[in-house]
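Q: pasted the sequence and its predicted model underneath.
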Amino acid sequence: MNPDGALSVLSAMITPAVLISAGGTLILSTSQRLGRTTDRVRSLTGRFKQLIGEGRLEPLAREEKRMIISQIPRLTRRVRLLQRALTSFYGAVAVFVLTSLVIGGGEVLGRGAASAPTLLGLLGAVALAYGSTLLIFEAQLSYRTTRREMDFLQQLGDHYAELYKQEREPDRS
């Protein structure tokens, strides 16, 4: 193999490595998002059990229970989207590694780079795009879930601010 050919093959093998790095970064951030979502489900489940155990019936306790119950399906969808995205990113990394191996192996075996590396590279890029699209949907779900919880917290704050105000005002009866 001449030096120019070896450099060309090495350069061609580095391109998938850059994409592998990008896939790795997406895997890391998606894994963290999945972990945080799972922790959130566990936290809400614990709070729900606590509310049930206390048997609280006042309107805010009922509203908090409704808020928790309404979040569980969204969190379940988020976990599913994150799991699919993570699987897609792992698949993309595997395809990019395979692409690099096909490029190097083809050169070592003297078969040159045919269309296989290009097709594999395209397949990996599609997997990255699919996983990223899933993350877009998951981010929207995350926003809606957080917004619902913030609305509840605002309602709770308004309730307690009103109670505090009533306690501070002198009795005018």
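A: Sure, I can see it.
Q: going by C-alpha atoms from here, please, whenever you check contacts or count neighbours.
A: Noted.
Q: can you map out the helices along this structure?
A: Taking DSSP state H to define them, one finds helices in the chain at 3-54, 59-108, 116-168.
Q: most tightly packed of those?
A: Each of the helices of the chain was scored by mean neighbour count; the highest is helix 59-108, a mean of 19, by mean count of other CA atoms under 10 Å.
Q: contacts only, for Q140.
A: By CA atoms under 8 Å, 6 or more residues apart in numbering, no residues touch Q140.
Q: can you give me the distance of it to L153?
A: 20 Å (CA to CA, to the nearest Å).
Q: go on, P59?
A: For P59 relative to L153 (CA to CA), the value is 14 Å.
Q: with G46 instead?
A: 18 Å.
Q: and R47, by the same measure?
A: Using CA to CA, we find R47 at a distance of 14 Å from L153.
Q: try I14
A: I14 is 50 Å from L153, where distance means CA to CA.
Q: do S29 as well
A: From S29 to L153 the distance is 28 Å (CA to CA).
Q: again, but for G35
A: Per CA to CA, G35 is found 24 Å from L153.
Q: now swap in K165 and tell me
A: Counting by CA to CA - K165 and L153 are separated by 18 Å.
Q: equivalent analysis for Y160, please.
A: Applying CA to CA to Y160 and L153 gives a distance of 10 Å.
Q: same question for T145.
A: Taking CA to CA, one finds T145 at 13 Å from L153.
Q: one more to weigh against that first structure:
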Amino acid sequence: MAIHEKELLEALSSSHILASMITPAVLISACGTLIFSTSGRLGRLFDRVNSMKSEVEGMLVGKFTLHEERLTHIRQQLARQRVRSILIQRSLAALYTATALFIASSLAIAFNVAFGSPETSWISTAIALLGGLFLFAASALLLYESRYNLTFINSHIDFIGFLENNCPKGDDTAPKPPE
């Protein structure tokens, strides 16, 4: 076996490689957790849009009263949900990008330990820092989305109060009287 091959095998079997790769692995795990919870947010948003669709269908068959008010409220809510879906999609894209960068950083660490030199060690750090920026951007988008969702919730609460005050006997599902 040539000397170069022996040095390569020693470098690859070094526990230093695995120890160096742990930090990006923790960040990859953090991104995975955020991706999972953000995907859940998107799923709940989809469910809410579907329930609004059912409300519109119910109005078309005469199941609900106050059609104009309900339609106006639903249009406003759909506009808010559209903004939320864009924010969530952008945050998911940033989280996936951060994950890819942390994986690339981990691989860059391994390659640098095996084949690189002290002069190239900055590459893995730069990649990890870029991943951190994407993770930060995703967190900022999710923070904004959660605050924006509060406008949806408050508007919905206000509309429920409106229905309580304007529907016959407090029943917002009372059918229209026959004509």
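A: Perfect, thanks for sending it. Owing to the predicted nature of the structure, the values given are computational and were not obtained by experimental measurement.
Q: the counterpart of C31 of structure 2 in structure 1: what's it in contact with?
A: Aligned counterpart of C31 of structure 2 in structure 1: G23 (TM-score structural alignment). Contact analysis of G23 of structure 1 by CA under 8 Å, 6+ apart lists F89, Y90, A92, V93, L128.
Q: leaving aside the residues next to it on the chain, what's closest to the alignment partner in structure 2 of the third one?
A: When the structures are aligned by TM-score structural alignment, the residue of structure 2 matched to A92 of structure 1 is A98. For A98 of structure 2, the nearest residue in space outside its immediate sequence neighbours is G131; the separation is 4.2 Å by CA to CA, 6 or more residues apart in numbering.
Q: that neighbour -> structure 1?
A: In structure 1, G131 of structure 2 lands on G124 (TM-score structural alignment).
Q: so that match sits against V93, correct?
A: Yes. With contacts counted by CA atoms under 8 Å, G124 of structure 1 reaches V93, the gap being 7.1 Å.
Q: shared neighbours, the two?
A: Counting by CA under 8 Å, 6+ apart, no residue touches both G124 of structure 1 and V93.
Q: how about the contacts made by the equivalent of Y148 of structure 2 over in structure 1?
A: The equivalent of Y148 of structure 2 in structure 1 is L141 (alignment by TM-score structural alignment). Neighbouring residues of L141 of structure 1 by CA under 8 Å, 6+ apart: R74, L75, R78.
Q: just give me the closest of those to R84 of structure 1.
A: R78 (9.9 Å; CA to CA).
Q: give me the mean deviation of stretch 137-145 of structure 2 from structure 1.
A: Comparison of stretch 137-145 of structure 2 with structure 1 after fitting gives an average deviation of 0.9 Å (mean CA distance after the TM-score superposition for structure 1).
Q: how far away is the residue nearest the centre of structure 2 from G32 of structure 2?
A: Centre of structure 2 computed as the mean C-alpha position; nearest residue by CA atoms, centre = their mean is T38, 3.1 Å away. According to CA to CA, T38 of structure 2 and G32 of structure 2 sit 10 Å apart.
Q: could you do N165 of structure 2 as well?
A: N165 of structure 2 sits 45 Å away from G32 of structure 2, going by CA to CA.
Q: G131 of structure 1 and S29 of structure 1, how far apart?
A: 12 Å.
Q: cool, and E58 of structure 1?
A: 40 Å.
Q: try I136 of structure 1
A: 13 Å.
Q: which residues touch stretch 113-131 of structure 2?
A: For stretch 113-131 of structure 2, contacts defined as CA under 8 Å, 6+ apart pick out 8, 11-12, 16-17, 24, 97-102, 104-106, 108-109, 112.
Q: which position in structure 1 aligns with L45 of structure 2?
A: For L45 of structure 2, the aligned position in structure 1 is T37, judged by TM-score structural alignment.
Q: got the contact list for that match?
A: L75, R78, V79.
Q: need those in TSV with distance to V41 of structure 1, can you?
A: Below are those laid out as TSV (distance: CA to CA, whole Å):
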residue	distance to V41 of structure 1
L75	7
R78	11
V79	10
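Q: closest one of those to R42 of structure 1?
A: L75 (10.6 Å).
Q: so what's the alignment partner in structure 2 of the closest one closest to, chain neighbours aside?
A: For L75 of structure 1, the aligned residue in structure 2 is Q81 (criterion: TM-score structural alignment). Distance criterion CA to CA, 6+ apart; nearest residue to Q81 of structure 2, sequence neighbours excluded, is L45 at 7.0 Å.
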